[in-house]
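Asker: The following block contains a protein sequence and its predicted model.
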Amino acid sequence: MDSTWLVLLSLALGLVVGAGFVWLLFSATSRSHRATEIVNPSVPDGVDQVLEALSTAGIVVDPSNNVVRASPGAYSLGLVWNAALSQPRLVELVDQVRHTGDPVDEELELARSALGDATIQLSVRVARLGSRYILLLADDRTEAVRLEQMRRDFVANISHELKTPIGAITVLAEALESAADDPDQVRHFSARLTSEAARLARLTQDIIDLSRLQAAEIVPHAERVSIDHVVASAVDENRVLAESRNIELATGRHSHAVVFGDESLLTTAVHNLISNAVRYSPDKSRVGIGTRLHDGVVEITVTDQGPGIPADDLERVFERFYRVDQARSRATGGTGLGLAIVKHAVQNHGGEVRAWSKPGSGSTFTIRLPEAEHITTPPLTPAAVAQAQGERTT
């Protein structure tokens, strides 16, 4: 009997110990699962796929403000660093949404990085994602803001540029009327009136040409064009102005290069470069115009002996209405659109234009175009290439 009780007691103790061991094992497993969820949090189904598909920035933040998911765009904009939001203002917006529960929309201007002064313009929306996470979406509007600013500047500049000759014509017309009995004054005011009218005509034509170039994207009816003929025509158009100031227009040897394009547009581009060089060169100086064919690229260079362009201005000389020296540009009759026309005309031919300058030593502008022998069809701009690719995929 005693031995039976001992057996039963042993069995009972074994069951208790086994049950306790199983409970400890289950408890440890549960803690391990909870720890795993904390270290590797799961986000709602489908969020990963959505973030991968986003072309803009998308970020998922956990309750500790750790970034648990982010789209490629978030990294390219520099919004995420070491699994955390790199911009303090974004952290503030996330905390605000977590506290109030209400979505937030805001336009932000943020530093792209701590290494420079470049900024980015973002349209940001922050909202809850489930009960634990915060979703941050950021659309990069830097380029859109820049283009809008350029549009406003263009309207303001063109209004100012048109106002000057129109005002001068009005004043001169009144002066001409009051001086009707004085032949010398009539001739003087008439010459001034003609000059201002010509300036207004040039400005109007430049605006028309630039608008046409920006709208066309590509040369609509490209033909084989002799670069030697283009350069000769552009030089002839500037010869009278150069000779009036004893400036030599020196041309190099013929390149016999041929490109696909519009001869009148290319002549206008080269003419504008030569005209600029003559206007900014001192009297009795020299403007060099050369052509070269190298590795399938045709280069047209125009070099002057003028005052040169400071490095800070060199990158902006192709902008519409941008002038290094406002007073001198107006005194020489410049409209501020000549180099912008050059840039767009060359780009529409699949080429590029470069500028080099050293203050006190003059400037060199170089047009680079693909040689016709190396292309079988007229060149396309990047925008036209993208459009053609899109049409093939639809």
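Answerer: Sure, I can see it.

Asker: Only C-alpha atoms from now on, for both contacts and neighbour counts.
Answerer: OK.

Asker: For the spatially most central residue of the chain, give its distance to L110.
Answerer: Residue closest to the mean C-alpha point of the chain, counted by CA atoms, centre = their mean, is E143 at 6.5 Å. From E143 across to L110, the span is 14 Å (CA to CA, to the nearest Å).

Asker: Pasting the second one now:
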Amino acid sequence: MATTARLGYVNDVLLSVVAGLVGLALGLVGIMAYRGSVLSRGGLPVVGEPTLPEGAAEVLSVIGRAFVILDEVDGVVRANPASYAYGLVRGHTLIHEDLRDMARKVRADGVIAERQFELQRGTMGATNMFVHVRVAPLGEEYILLLADDRTEITRTAAVRNDFVANVSHELKTPVGAISLLAEAIEGAADDAVAVRRFTARLHKESARLAALVQDIIELSRLQGADVVLAGAGIDLNEVLAEAVDRNKLPAEEKRITISVGGTVEQQVFGDRDLLMTALRNLIDNAIRYSPEDTTVGVGLRQRDGLIQVSVTDQGPGIAPEEQERVFERFYRIDAARSRHTGGTGLGLSIVKHVVANHGGEISLWSRPGHGSTFTVRLPVIEDAVENDQTIS
């Protein structure tokens, strides 16, 4: 009986092993058959990734607005230079939380949304802008954000009224002085010394009037300029070198040395003429308020996705309570000194306006008796954006 039981147990084990081997063989045959079927159809199956709808890339390239395409985790996968000029994007991040919230809502419900925001412009929030934003689903997983700058439209009426009032006041001074000097010259026609003195003053006032009119024209042009449509990649090394060169003559007249240091490799997006005007005015301002036989330092460097231009003078410095106001139109800390230097009161306003239009900011460090340093920061053009890489 014991022998019979043992034989039955052995038979059961052998049957289990045989069944396992048969199952394994059938599994291998099935796998080989599947592979053969796949290979006969031309390869392993490919899972397609979502792509932009046909024609979307071509439309976006000519739309004339800032646009940003976000993925499912709000990462920027495509953005045009205008979005950087507006200060909406830095690197591959959409800066403003309000815009990210709007994108998430559209992603959740699939309904196109439109809103107008007042947003901080640039990386440090130095200025605000009014922007109209439209957000819509794009393709299977992307979100498209279109932005249109409405700042100038929103502020035009107030700015125009303020500007006209200020211009009228500022023009009265040189025009009145020229009129009085002309009368003085006529009354002193027989006094050669007086005529020469009055004529020298007349030349100075007429030059001041011409500079004021030129700055007014320049500021008016800036307000009508569209950096997004007219902009391009700009090499700030070249622009800064030309701005320094244009200031050499007034520097030489005061025996001031302009010391330049640093270079950058990447470009900024913008209008070359406007950036030239801003940097020229910034250096001109440093020369005007620097004593004779001193040095004006100009530095250029790149860090953290920004190109930084610093202009340092050895002038009288600016008190803390005055520092915020120096960028206002026609504001002068010392009106008498400004008349002596020939300043129009518009130079720094023009600089701030240009920098803001390029998505940057300008800051000031100064202390009475220790000079001043004005620093302009502009966002670089990211390689991924400049090359306009496709999504596939």
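Answerer: Cool, got the structure. Please read these numbers as outputs of a predicted model, since none were measured by experiment.

Asker: what lines up against the residue nearest to the centre of the first structure once you look at the second structure?
Answerer: Using TM-score structural alignment, E143 of the first structure has no partner in the second structure.

Asker: Surely E143 of the first structure is in a helix?
Answerer: Yes - judged by DSSP: H, G, I helix; E, B strand; the rest coil, E143 of the first structure forms part of a helix.

Asker: host element of E237 of the first structure?
Answerer: The secondary structure element spanning E237 of the first structure is helix 227-244 (assigned by DSSP states H and E).

Asker: could you say which helix or strand contains the counterpart of E186 of the second structure in the first structure?
Answerer: Residue pairing (TM-score structural alignment): E186 of the second structure is matched to E177 of the first structure. Assessed by DSSP H and E, E177 of the first structure sits inside helix 142-178.

Asker: any idea which helix or strand comes after that helix?
Answerer: That would be, after helix 142-178 of the first structure and using DSSP H and E, helix 183-216.

Asker: roughly how far is that next one from the heart of the chain?
Answerer: Distance of helix 183-216 of the first structure from the chain centroid (CA atoms, centre = their mean, to the nearest Å) equals 31 Å.

Asker: mean deviation of it from the second structure?
Answerer: Compared with the second structure after fitting, helix 183-216 of the first structure has a mean deviation of 2.2 Å; criterion: mean CA distance after the TM-score superposition for the first structure.

Asker: which strands and helices sit next to that helix?
Answerer: When contacts are defined as 3 or more CA pairs under 8 Å, 6 or more residues apart in numbering; DSSP states H and E, helix 183-216 of the first structure sits against helix 142-178, helix 338-347.

Asker: mind listing what the counterpart of R292 of the first structure in the second structure touches?
Answerer: Correspondence of R292 of the first structure to the second structure, assessed by TM-score structural alignment: R301. Contact analysis of R301 of the second structure by CA atoms under 8 Å, 6 or more residues apart in numbering lists 262-264, 307-309.

Asker: what helix or strand is R301 of the second structure on?
Answerer: strand 295-303.

Asker: can you pull the buried residues of that strand?
Answerer: By neighbour count on 16 or more other CA atoms under 10 Å, the buried set for strand 295-303 of the second structure is 295-302.

Asker: Of those residues, just say which sits nearest to S37 of the second structure.
Answerer: Q302 (57.5 Å; CA to CA).

Asker: okay but that closest one is in contact with V264, surely?
Answerer: Yes - contact criterion CA atoms under 8 Å: Q302 of the second structure and V264 qualify, at 6.0 Å.

Asker: if we can go back for a sec, quick check: the match of E186 of the second structure vs I218 of the first structure, distance?
Answerer: 48 Å.

Asker: what do you get for V50 of the first structure?
Answerer: Using CA to CA, V50 of the first structure is found at 37 Å from I218 of the first structure.

Asker: And those two? Which one has more around it.
Answerer: Neighbour count, other CA atoms under 10 Å: between V50 of the first structure and I218, I218 has more, with 24 against 11.

Asker: Identify the residue of the second structure aligned to the more buried one.
Answerer: Matched by TM-score structural alignment, I218 of the first structure corresponds to V227 in the second structure.

Asker: That match: what's it in contact with?
Answerer: Neighbours of V227 of the second structure in contact, by CA under 8 Å, 6+ apart: 85, 270-271, 357-358.

Asker: Off-centre distance for the strand holding R301 of the second structure?
Answerer: For strand 295-303 of the second structure, the distance to the chain centre is 19 Å (CA atoms, centre = their mean).

Asker: That one vs the first structure, average offset?
Answerer: So strand 295-303 of the second structure averages 0.7 Å relative to the first structure (mean CA distance after the TM-score superposition for the first structure).
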